[in-house]
Every structure is written in structure tokens, then in C-alpha cells.
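Output the structure for:
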Amino acid sequence: MGKVITVDFGARCQEKVIDIAAVADSRRALRQGVIAPAVEDTRYQVANEHTSEPIKDLDDIQRVSDWFIGEERYRDNMLFIVGINFGLRVSDLLTLRFSHLIDEQFRFKTTFPILEKKTRNTRKVQKNRYITINDAVVDAVTLYLEHTPGVKLSDYMFRSESNRGGNVNKPMHRNSVERILKEVGGELGLGVHIATHTLRKTFAYHQMLMSNNDPRKLLLLQKMFGHSTSAQTLDYIGITGEEIEDAYMRLNLGSGKHYLVDSSIGETTLFVG
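Below you'll find the model as predicted:
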């Protein structure tokens, strides 16, 4: 039994004893006996949700990279870092060769153009997307090259390891990407629904976070991702779900904790004419 306190609720109520430890464990736990267990099947239909999620915690991002490096899986670290910094679909990510990022003088470029597969297949007007190479990508690619002798500019960056030691220059399969991401997510207990889109969504989520949710950044991401509306972009990133939950949690109509109460300034009065 945890620490208890006695509270006087007035003459009309009997004394109540509150178990502080129990309250701390679950502020929404009901007192035993106030409701009985179900005696019928209460399952109801909901849609299956298989949507991947971004990695929202910067510490988790670092943990993933550190784990790959610690396991000496430099290609997989490069895949992860490039994926979350470029924001490309995995189908485009796997087409990258070192010559996209490094010029003939073996210097890293600043930017490079890419015609995304979806754009190429669905739009009448073909338009390149320009990718900027930041320091995180330079560091991850350099680390890989320093530990992988014999790499050529023409090699795919994310070469299938089943061909290691052979002469076949072939990129890994998208299923392998998903397997690798799920593996590290499980090893580190990230608690995130991980799939190949996690890389692209992580890029977008942190772009919005970095901009303080600037509407201009949202429009930029909408254009970058080819979404028809900004709402679609928010939903893709995973911000909408958080905001919907927050809207429900803060409302509290009919309660002393309603949305006009601010713990820092007390209760705010809304005047209605």
C-alpha cells in the first residue's frame, strides 16, 4: 500500500482515503467495483491502420545511427541518414549512385537534380527536384567509403550486400530497406510503426518542427511531395493526429479544467454579447 491521505469532503460525505501511489500509477484508474467486467462481445469494426510513422525524437534518431555504426553496418547508417535528410521515396533513394553526390574531382556537390519516379510516371510536365547535400549526409557517406574499399563513382550507394565480392552493381530491394528499419526499431524499442516511408516522413516532420510550423514550410513540403492539399501533407507527416488528440484533451467542456483555464494565469473569462 502506498502513502495515504485523509480528505474531508464535508458532512454529507463520508471520509475518503486516497492511495497516492495508485493515483500516480494511473490517473484514470477507476475504483475497484464501480463497474463490472463485460459479459458480451464488445468488439466493433475499425479500419486497419498500417500507416508508417516518423521518428520524432532527435535522441532516437541519434540512437539509430549509433547502433548501425556500433554494429559496423556503415551502408545501413548511410541509408538511414541519407533517407531522413533527402526526403525521397525509397524507390528514388535506391536509384542513387555515388556520382549523384560526388563529382569527377571527388568532391561533394552542393546540390544535384533528380527526376522522381512518381513525377516521371504521372505528370505531363516533367520537372526535376533539386536535392541539397548537408553535412550529416557528407559525414555518413564519408564514413561508409572509409570502411569500404574499391567503391566506384558509378556504384549504387545502397548496393545489395548479396553481391558483395562480385561484379554485379545492383541496388538493394525495398523489402530489404523495410527489414533493416524494422530490425533497428525493434532492437532499440523505438515504439514507432516503422516502414520505408518512415525515412521520408521523418524528414518532413523535422522540417516542420525546425520551421516552428511555418505555413510557408508546409506549402513547400506540399509542393515537394506533390500533394494536392496542405491537409494531405499534414496527415502524411503525422502532425494532424497529434493536433486532433490535443483538441479533444484540452476541450473539457463541463469541467473545471476546460480549455479557457490556463494554469499560469488562472481562469480566463470569455465575454459574449
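
contacts and neighbour counts: CA atoms only from here.
Fine.

Let me see the ranges of the strands in this protein.
Taking DSSP state E, the strands of the chain run over residues 4-7, 16-19, 111-114, 129-132, 261-262, 266-267.

Reformat those strands as JSON lines; add mean neighbour count.
Listed next are these as JSON lines, based on neighbours: other Cα atoms under 10 Å:
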{"stretch": "strand 4-7", "mean neighbour count": "11"}
{"stretch": "strand 16-19", "mean neighbour count": "12"}
{"stretch": "strand 111-114", "mean neighbour count": "14"}
{"stretch": "strand 129-132", "mean neighbour count": "15"}
{"stretch": "strand 261-262", "mean neighbour count": "12"}
{"stretch": "strand 266-267", "mean neighbour count": "12"}
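
Same list, these, but as TSV with distance to Val46 please.
Output for these, formatted as TSV (distance: least, Cα to Cα, whole Å):
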stretch	distance to Val46
strand 4-7	41
strand 16-19	36
strand 111-114	39
strand 129-132	38
strand 261-262	34
strand 266-267	38
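
for the residue nearest to Thr111 when sequence neighbours are not counted, what are its contacts?
In space, and not counting its chain neighbours, Thr111 is closest to Thr132: 4.3 Å by Cα to Cα, 6 or more residues apart in numbering. The contact partners of Thr132, by Cα atoms under 8 Å, 6 or more residues apart in numbering, come to Phe86, Thr110, Thr111, Phe112.

circling back to that earlier point, which one of the strands of the chain lies closest to Leu220?
Proximity to Leu220 (Cα to Cα) singles out strand 129-132 among the strands of the chain, at 12.1 Å.

Second chain to compare with the first, below:
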Amino acid sequence: MRIIKSPKQIRLLPLRKHHFAKAERLLRYVTARRLEVAARYVDVIVLTRRRRCRRRVVLAGQQRRQCAFLFLGRSHSPIKRNIIERRLTGRPFLRDDEFNKSWELVNFSEVKPIKKKTYINAIKRSLHGRNRLLFIVGINSGLRVSDLLKLKVGDLRGDYVQIREGKTGKTKKFALNDAIKKAVKELVPADASDDDFAFPSRKGGGKKALSRQQAYNILNEAVERAGLSDKIGAIGTHSMRKAWAYAAYQNGTPMPLLMKALNHASQRETLRYIGVEQEQIDEVHAQVNL
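Reported below is the predicted structural model:
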């Protein structure tokens, strides 16, 4: 458990209006140095200090680099707060003086890549239609989920995909492999227009793309149905991109090429991103027997 005692350790940034949709109210956009964002939905509790008003803030677990959404709930009675605290952390609620003085982050883990092909196939079998297509394109393209969800049907009907990355603003072009082409042929309706979203949301009558939260829910529910929640670890939408990068590394892709595909500045960043650095450390410890 890590206690952040000073508000100077957290930098708060104002949010845009459309971010208020998913909770009672959305308080702030927070960036904390060395903070790894969880993939689980409620893994982090932040207790804020305010005059005449004590409010509890819960961090949603959607992976977003080193940023996080903070959801502001209304003030609860001491009894209700105690129940919520026990449910989330398995321990009694903080005393009032601790509540007013501390920002508390409960331990959580980093989003992991899906490394084993047997796990990938099990997740595929638990998905159908649009959701299956989303997963197959996600693990075979290496796109960030924000770019993945913007794809149109016409983008997937050719031999190449060319997009402008939302994060970097750079143009990215890559070839569609056989797995994606087969999935598009089987799962995209023949009468679908090229201008339709490849992964439409049912809420907008097909005129809107899936949201990041919807994609996150789809992936996590599939992992649970496949019985892999305990085996894979923390899962998020970024796990698909990490799975692609890990498979490319295992297939012998030169590191400079993989770094360029992921837009990473260093080899260490790439190894850490796909979880290889920790594997190498574990292997060293396993081999040294004194």
C-alpha cells in the first residue's frame, strides 16, 4: 500500500465536458508520477481533503498510460462509507483525521499482454460477431485502442490500412494479414457500407463507434467466460496491442523495427512494455543456484 501524504505529489488538470457521462460527477483528470494505472474497474481509492466537505473519489481502472479517470461520488454517511471501504479493501474505514489528511492508493497491477496462443484462442472462442472481430483486429494490428475503434469497414476491405494516429498525429500504414482478412470476410455483413464503423455501438444505432469503456468491458467479460482471469492477470484494452508486440518479438522481429512500430524511444521501453524485461530477470534468478 502506498500513501500519498501531500497534494503536491498529484497534479490535477481540468476535464472536458463530455467526460462527465460515466459517473455521478467526474472530478479531475489526474497525472501522478510513477503511477501505473490498473485495468481492474475499482482498484484504487483516493481520499481528498476539502473544507466543510469530505468526498470520496474512486479511480476507474481503464488503462490510459499514466493518466486516470477520477470519479467523484456524493458524500456518504459514516456507516455507508465503512461498508464501501470494507467491500473494496477488506479493512475498516479510515478515521476522520486520516480521511482528511491522506490520499491513499490501494495496490494494483500493470496491464499485461496476452502471451500464450492457447489463451488467445480461448478468448476468441468466447466472442462472436462484432466483438470477435474487434479482438482479432486488435491483436493482429498493434493499434492503440483509440485508433482501433475509429476504423471504418472500408479500411478493412483492402490489403492495407492507413490511419493518422490520435496520440502522435503520425500517419501509420500496415498490411492486413490473413487472420484479419478471414475475420472480415466471415464477420462483416456483406451489405455493410464502407463508411460504417467496423465496431459500431448498439446505443447509437450503428452510427457511433464503440467507446473505450465498452471495449474494455467486452474484453474482460470474454476473459472471465474463458476462465482466464486468474491466469492472465490484469487485463485492459491495451493488452491486445501488447500481445501483438510480444508475439512480434518472439517471432524474431528486429528490435529497431519493433520500436518504430510502437513509436518507442528506447529498447528498454519496448522490453518493459511487452513484459520481457521482467521475464529475463526471473530467468536469471532461476538459473543462479548457489
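
what's the TM-score for these two chains?
The TM-score (TM-score structural alignment, normalised by the length of the first structure) is 0.63; 184 aligned residues with a Cα RMSD of 2.0 Å.

thinking again about what came up before, could you report the separation of the residue nearest to Thr111 of the first structure from Asn85 of the first structure?
Separation of Thr132 of the first structure from Asn85 of the first structure (Cα to Cα, to the nearest Å): 9 Å.

just Ser65 of the first structure next, same as before
Computed as Cα to Cα, the Ser65 of the first structure to Asn85 of the first structure distance reads 13 Å.

Lys117 of the first structure now?
According to Cα to Cα, Lys117 of the first structure stands 19 Å off from Asn85 of the first structure.

cool, Lys127 of the first structure as well?
Counting by Cα to Cα - Lys127 of the first structure and Asn85 of the first structure are separated by 21 Å.

More neighbours: those two, which one.
Using other Cα atoms under 10 Å, the more surrounded residue of Lys127 of the first structure and Asn85 is Asn85, with 22 against 13.

so the more buried one sits right up against Lys201, yeah?
No: look at Asn85 of the first structure against Lys201 with Cα atoms under 8 Å: they stay out of range, at 10.4 Å.

how about the helices in the stretch 51-200 of the second structure?
Ranges of helices in the stretch 51-200 of the second structure, per DSSP state H, counting those that start in this stretch, are 78-89, 96-101, 117-125, 129-141, 145-148, 178-187.

The longest one against the first structure, how far on average?
When the first structure is superposed, helix 129-141 of the second structure averages 0.4 Å from its matched positions, counting by mean Cα distance after the TM-score superposition for the first structure.

Could you tell me where that helix falls in the first structure?
The aligned range for helix 129-141 of the second structure in the first structure is 74-86, by TM-score structural alignment.

Near Leu210 of the second structure, how many residues? Count them for me, please.
Neighbours of Leu210 of the second structure under the rule other Cα under 10 Å: 23.

Against Gly70 of the first structure, how distant is the equivalent of it over in the first structure?
For Leu210 of the second structure, the aligned position in the first structure is Met172, judged by TM-score structural alignment. Distance check for Met172 of the first structure against Gly70 of the first structure: by Cα to Cα, it reads 22 Å.

and for the top strand by length along the second structure, what span of the first structure is it aligned with?
Looking across the second structure with DSSP E, the single longest strand is strand 25-32. Mapped onto the first structure using TM-score structural alignment, strand 25-32 of the second structure spans no residues at all.

Show me what that strand packs onto, helices and strands only.
Judged by 3 or more Cα pairs under 8 Å, 6 or more residues apart in numbering; DSSP states H and E, strand 25-32 of the second structure is in contact with strand 10-13, strand 67-72.

Off-centre distance for it?
17 Å (Cα atoms, centre = their mean, to the nearest Å).

Past that strand, which element shows up next along the chain?
strand 42-47 (DSSP states H and E).

what stretch of the first structure does that next one fall on?
Alignment note (TM-score structural alignment): strand 42-47 of the second structure is unmatched in the first structure.

Repeat that for stretch 82-94 of the second structure.
With TM-score structural alignment applied, stretch 82-94 of the second structure matches no range in the first structure.

Much appreciated, bye for now.
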